[in-house]
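K.L.:
give me the fold of what follows.
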Amino acid sequence: MIKLVSENDFWGIPNWLFDIIIIVVAILAGLVLKYILMALTRYYKSRSTFSFLRSSVLHLGRPLNVFLPLVFLNITKTLMVLPPRMLAVYFKLLEIGLIVAFAYILVNLIDVFQDFVFSSYDLKKADNLRERKVRTQLQFIRKILVAVVLTLTVAAVLFSFEGMRKLGAGLLTGVGVGGIIIGFAAQRSLSNFLAGLQIAFTQPIRIDDVLVVEGEWGRVEEITLTYVVVNIWDQRRLILPINYFIEKPFQNWTRTSAEILGTVFIYADYSLPLDALRAEFDRLVSGHPLWDKKVKVVQLTDAKENVVEIRCLVSAANSGQAFDLRCFVRENLIHFIQKNYPESLPKVRASLEPIKQLPSS
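P.N.:
From the prediction side, this is the model:
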């Protein structure tokens, strides 16, 4: 028996198999092209210093895994021999896929720009006030841009359907009333968003700022459009709504500069010679690498019932160094008093007198 080949078959290959071959070849061509591009730029990927090409290779690798095969599928779509209805569905899926893949590339290009800014404004500098300002604003700008890209992508996908275009035209007439209703329903979220924009540009806090908030000491690790993450000194994370920093008071130790004064309180007996303590304090601080050579003072700040309060004031370049310097000064001054003036450690004085006997009656 001789098998008849339909007029749409190619070289005796059924239409469905021909379509599968076209799809597989297009996908493989896209992946091969992506592999060639990655191979040509592999040298830049291994570099530690910033370059636009290196950052593009790192961020665009995954999006190209999707985008390039879709491009080849779009090029070869006219070769498909699907039925008209299925062909229309195939074309629509390709269109949606290309829109989403292109949006994926745009989001990662934003990350490339972010890498460039991060390389230009390094937080590791000793005086990094300007860097913290720029990075804080950049985080907000990036999130807003990503949100805009995603919104436009969803809109482009929806409006690629004829029915949605007609529906969208009808919805525009009621957008004013709808906006008011949504505004009331999402009042809290909108207030957080507006607070985020206010913080981004007025900057009461910035990335890497040192804060004392809710009784905790830590650094600002992340600022989003709705919340702030504070990395506490013991590696816990304190997460606060962003409008907290608009409505409530908090301490910012690095608002205008990272420099800070550290305080050490010593409580001793009245007999402790302050001149000797000052000389030891001056010796300890003057030779310490964490002291910034600006402030070192010993003062008698209070005289209590049993002890005197001695305040030692030192300055350092930032709060972390100030904390370490305070611990060093406190430990060594206590050791100095224990070794040289043990009788001047805090003590309780008592006077014992014999009880007089009452005369017998």
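
K.L.:
C-alpha from now on. contacts and neighbour counts both.
P.N.:
OK.

K.L.:
packing partners of the helix ranked longest in the chain?
P.N.:
Identified as the longest helix of the chain according to DSSP state H is helix 84-120. Secondary-structure packing of helix 84-120 (3 or more C-alpha pairs under 8 Å, 6 or more residues apart in numbering; DSSP states H and E): helix 52-75, helix 129-159.

K.L.:
reformat these as TSV; add distance to Leu33 and mean neighbour count.
P.N.:
Shown next, in TSV, are the helices and strands packed on helix 84-120 (distance: least, C-alpha to C-alpha, whole Å; neighbours: other C-alpha atoms under 10 Å):
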stretch	distance to Leu33	mean neighbour count
helix 52-75	8	19
helix 129-159	26	17
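
K.L.:
could you dump these to a markdown table with distance to Val89?
P.N.:
As requested, the helices and strands packed on helix 84-120 are exported to a markdown table (distance: least, C-alpha to C-alpha, whole Å):
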| stretch | distance to Val89 |
| --- | --- |
| helix 52-75 | 13 |
| helix 129-159 | 14 |
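
K.L.:
another one to check against the first:
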Amino acid sequence: MLWPLITLLATVAATLAVGWIVDQILQRISADHPEAPVWALLRRCRAPLQLTVASALLLLTSPLRRIFHLTGDEGAHHLLLLLLLASLGWLTVRVVAAVLEALLRRYETVAGDPARVQRVHTQISMLRRAVSAVIVVVTVAVMLLTFSAMRSVGASLLASAGLIGIVAGIAAQSTLGNFFAGLQIAFGDTVRIGDTVVVDGQQGTVEEITLAYLVVRLWDHRRLIVPVSYFVNKPFENWTRRDPGLLAAVLLHLDHSTPVDELRTALHTRLEQHPLWDGREWALDVTDTTPSTIVLRATMTARTPDDAARLRFDIREQLIAHLRDEHPHALPRLRTTDT
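P.N.:
A predicted model of the protein is given here:
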């Protein structure tokens, strides 16, 4: 009884020691090579590594059977084997995630184009989810194969695999469609994390992309959940796919007596004083006329869609205030008599 207990305590001590030693080695390498973030990220694998070491040592020594006086060790041996396989799958997922995140951080330091960084970020996120899903499926499959009942029916399952595959494909047609649509979005560069999109008339920013859906954060902080197949099968607006800059427009319905040239000068003055105008383009044009008003369109550029929206709001307010204070007759009004 004493020797199995000592073996169990030694296994726990060895597990803790291995985890601590590996963590110290990774910490030392990370300090010596700060330009390589992968070593610091691999420290997140400590928990699955310790679980893998513990299950492997318990599987080799089997002290539990002797401590609890188990007559047969098949059940305990099988349970430890399943634990070892699960911990190996968990460790593999953590290692792959650390490597991919390190690649993304390394790319962010050398890439000068924010659009390229967003594209790579989206691709690596989708790749990490796809690889993690494959690892989970393989791990579960290997765990199931350890059961004798599964091996005994293997021949019949293999014989009917074609029929099962057809039925499963039909049943999961929508899920598989979203899966492949997610891969197409990730590597087709149609939409990326951080892009400003318009979906069914609602403007928002892509916050998250998975293999099944996209999360779009709307202007009022609501989250719009959209299947990824939507972005493959239906048209949508992407305002930041190539250039995050945007042309903002303000429409004003004014009286025919409006001094357009003076208002154009006032617009330019206010744009030069506004911090959100990027200095590239601006204009003020008469785009239409009606029997009672003229339609003026003021256009201006901004660096991002959010800046464009705020710039549009501010310029509209300032132009109306200028007309109210300097030329109140230019504001449209309902005429009741001829003057």
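
K.L.:
so how many other residues sit close to the counterpart of Val199 of structure 2 in structure 1?
P.N.:
Using TM-score structural alignment, the equivalent of Val199 of structure 2 in structure 1 is Val213. Residues lying near Val213 of structure 1 (other C-alpha atoms under 10 Å) number 18.

K.L.:
so how far is Ala195 of structure 1 from Val213 of structure 1?
P.N.:
18 Å (C-alpha to C-alpha, to the nearest Å).

K.L.:
cool, Ala29 of structure 1 as well?
P.N.:
48 Å.

K.L.:
same check, this time on Tyr270 of structure 1
P.N.:
For Tyr270 of structure 1, the distance to Ala195 of structure 1 - C-alpha to C-alpha - is 53 Å.

K.L.:
more neighbours: the two, which one.
P.N.:
More neighbours surround Ala195 than the other of Tyr270 of structure 1 and Ala195, with 21 against 18 (other C-alpha under 10 Å).

K.L.:
is the aligned partner of that one in structure 2 within a helix or a strand, and which one?
P.N.:
Ala195 of structure 1 maps onto Ala181 in structure 2, with residues paired by TM-score structural alignment. Per DSSP states H and E: Ala181 of structure 2 is located in helix 173-188.

K.L.:
what is that helix packed up against?
P.N.:
helix 114-145, helix 230-233.

K.L.:
give the aligned range of the last one in structure 1.
P.N.:
Equivalent residues of helix 230-233 of structure 2 are located at 244-247 in structure 1, counting by TM-score structural alignment.

K.L.:
contacts for the matching stretch, please.
P.N.:
Ala195, Ile199, Pro204, Ile205 (C-alpha atoms under 8 Å, 6 or more residues apart in numbering).

K.L.:
for PyMOL, write the select line for the buried members of those residues.
P.N.:
Buried members of those, defined by 16 or more other C-alpha atoms under 10 Å, are picked up in PyMOL with:
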select buried, resi 195+199+205
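
K.L.:
which member of the contacts of stretch 244-247 of structure 1 is positioned nearest Asn15 of structure 1?
P.N.:
Asn15 of structure 1 lies nearest to Ala195 out of these, by C-alpha to C-alpha, at 59.1 Å.

K.L.:
with adjacent residues omitted, what lies nearest to the closest one?
P.N.:
Of all residues not flanking Ala195 of structure 1 in the chain, Asn243 sits nearest, at 5.4 Å (C-alpha to C-alpha, 6 or more residues apart in numbering).
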